[in-house]
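# sharing a model prediction with you, sequence too.
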Amino acid sequence: MTTFDDRERAFETKFARDEDMAFRITARRNRLLGVWAAELMNLTPEETGSYATSVVQADFEESGDEDVVRKLLGDMLAAGVEIDDASIREALTSKTIEARRQLMTAE
């Protein structure tokens, strides 16, 4: 029975590690999206840092990416940046890849 218990613990450990990595990738992606959006809105370096943090925090409003897309779209349109939902979703995909790459090379 110990082999089964060991295997079960190994699966639980892998699941926990995978969930942690997914969370870290999403948080990094959201920070990268915040920096990207801040550059398009011509924010100062100080404003860029706080804006990137606000994008990370916006992801905690509801599950999924809709809250982040809604925040970015609203903020960017309010700042006079002409952008659409599809462009933000495209950036979301590219920043996810970039965030995963950054975290993989950091380990």
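Everything's here; your move.
# C-alpha from now on. contacts and neighbour counts both.
Will do.
# and the next element down the chain from the longest helix anywhere in the chain?
Taking DSSP state H as the criterion, the chain has its longest helix at helix 2-40. Using DSSP states H and E, the helix or strand that follows helix 2-40 in sequence is helix 45-58.
# tell me what that following helix is packed against?
Identification of packing neighbours for helix 45-58 by 3 or more CA pairs under 8 Å, 6 or more residues apart in numbering; DSSP states H and E yields helix 2-40, helix 66-78.
# tell me what the very next helix or strand once past the last one is packed against?
Spelled out, that is helix 66-78. Next along the chain after helix 66-78, taking DSSP H and E as the criterion, comes helix 85-106. Counting contacts by 3+ CA pairs under 8 Å, 6+ apart, helix 85-106 is packed against helix 2-40, helix 66-78.
# check it against this one:
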Amino acid sequence: MNSLSDRAKAHEAEFKHREEMEFRVTARRNRLFGLWAASVQGLSGEAADSYALLVIAADFQAPGDEDVIAKVRADLAGKASDAEVRAELDRAAAEARRQLAAS
């Protein structure tokens, strides 16, 4: 019976680790995405960092990525197409995974 309990605990620990990692990847992705959008708007330094925090906060409005995409798309109206915004979000996600895997 102990073996079954140990397996259940191991599965729980693995699930918890995956969920925490996914949260970290999403937060890092949103920060990178926000920094990109800030640069498109001509922001740098503290202004860019502040804007990136707004993008991170936008992700807590609704489940999924559409809240983040909608915020950035609205802020970049006329400066980046929807396809460019979505492509950059994908690029930021890949970069976030790469960075976290390296740490």
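Yep, that arrived. Bear in mind that the values here come from a model prediction, so they are computed numbers and not experimental data.
# looking at the helices and strands packed on helix 85-106 of structure 1, which is nearest to R100 of structure 1?
R100 of structure 1 lies closest to helix 2-40 among these, at 5.7 Å (CA to CA).
# residues in structure 2 matched by that closest one, start to end?
Aligned using TM-score structural alignment, helix 2-40 of structure 1 spans residues 2-40 in structure 2.
# how much does that stretch stray from structure 1?
Once fitted to structure 1, stretch 2-40 of structure 2 is off its aligned match by 0.3 Å on average (mean CA distance after the TM-score superposition for structure 1).
# so which of the helices and strands packed on helix 45-58 of structure 1 comes closest to T96 of structure 1?
helix 2-40 (5.1 Å).
# now the closest one: buried residues?
Within helix 2-40 of structure 1, the residues scored as buried using 16 or more other CA atoms under 10 Å are 25-35, 37-38.
# likewise for stretch 54-73 of structure 1?
Applying 16+ other CA under 10 Å to stretch 54-73 of structure 1 flags S54, V55, V56, A58, D59, D65, D67, V68, V69, L72, L73 as buried.
# what residues in structure 2 pair up with it?
Under TM-score structural alignment, the match for stretch 54-73 of structure 1 is residues 54-73.
# one step back: could the helices and strands packed on helix 45-58 of structure 1 go into CSV alongside distance to T48 of structure 1?
What follows is those, written out as CSV (distance: least, CA to CA, whole Å):
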stretch, distance to T48 of structure 1
helix 2-40, 5
helix 66-78, 13
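# tell me which of those sits nearest to S87 of structure 1.
Closest among these, once you apply CA to CA, is helix 66-78, at 9.6 Å.
# could you list every residue that touches I25 of structure 1?
Taking CA atoms under 8 Å, 6 or more residues apart in numbering, we find I25 of structure 1 in contact with T96, A99, R100, L103.
# try it again with 10 Å
I25 of structure 1 is in contact with E19, R31, K95, T96, I97, E98, A99, R100, R101, Q102, L103, M104, counting by CA atoms under 10 Å, 6 or more residues apart in numbering.
# could you do P63 of structure 2 as well?
No contacts exist for P63 of structure 2 under CA under 10 Å, 6+ apart.
# sec struct for it, please.
The three-state assignment at P63 of structure 2 reads coil, by DSSP: H, G, I helix; E, B strand; the rest coil.
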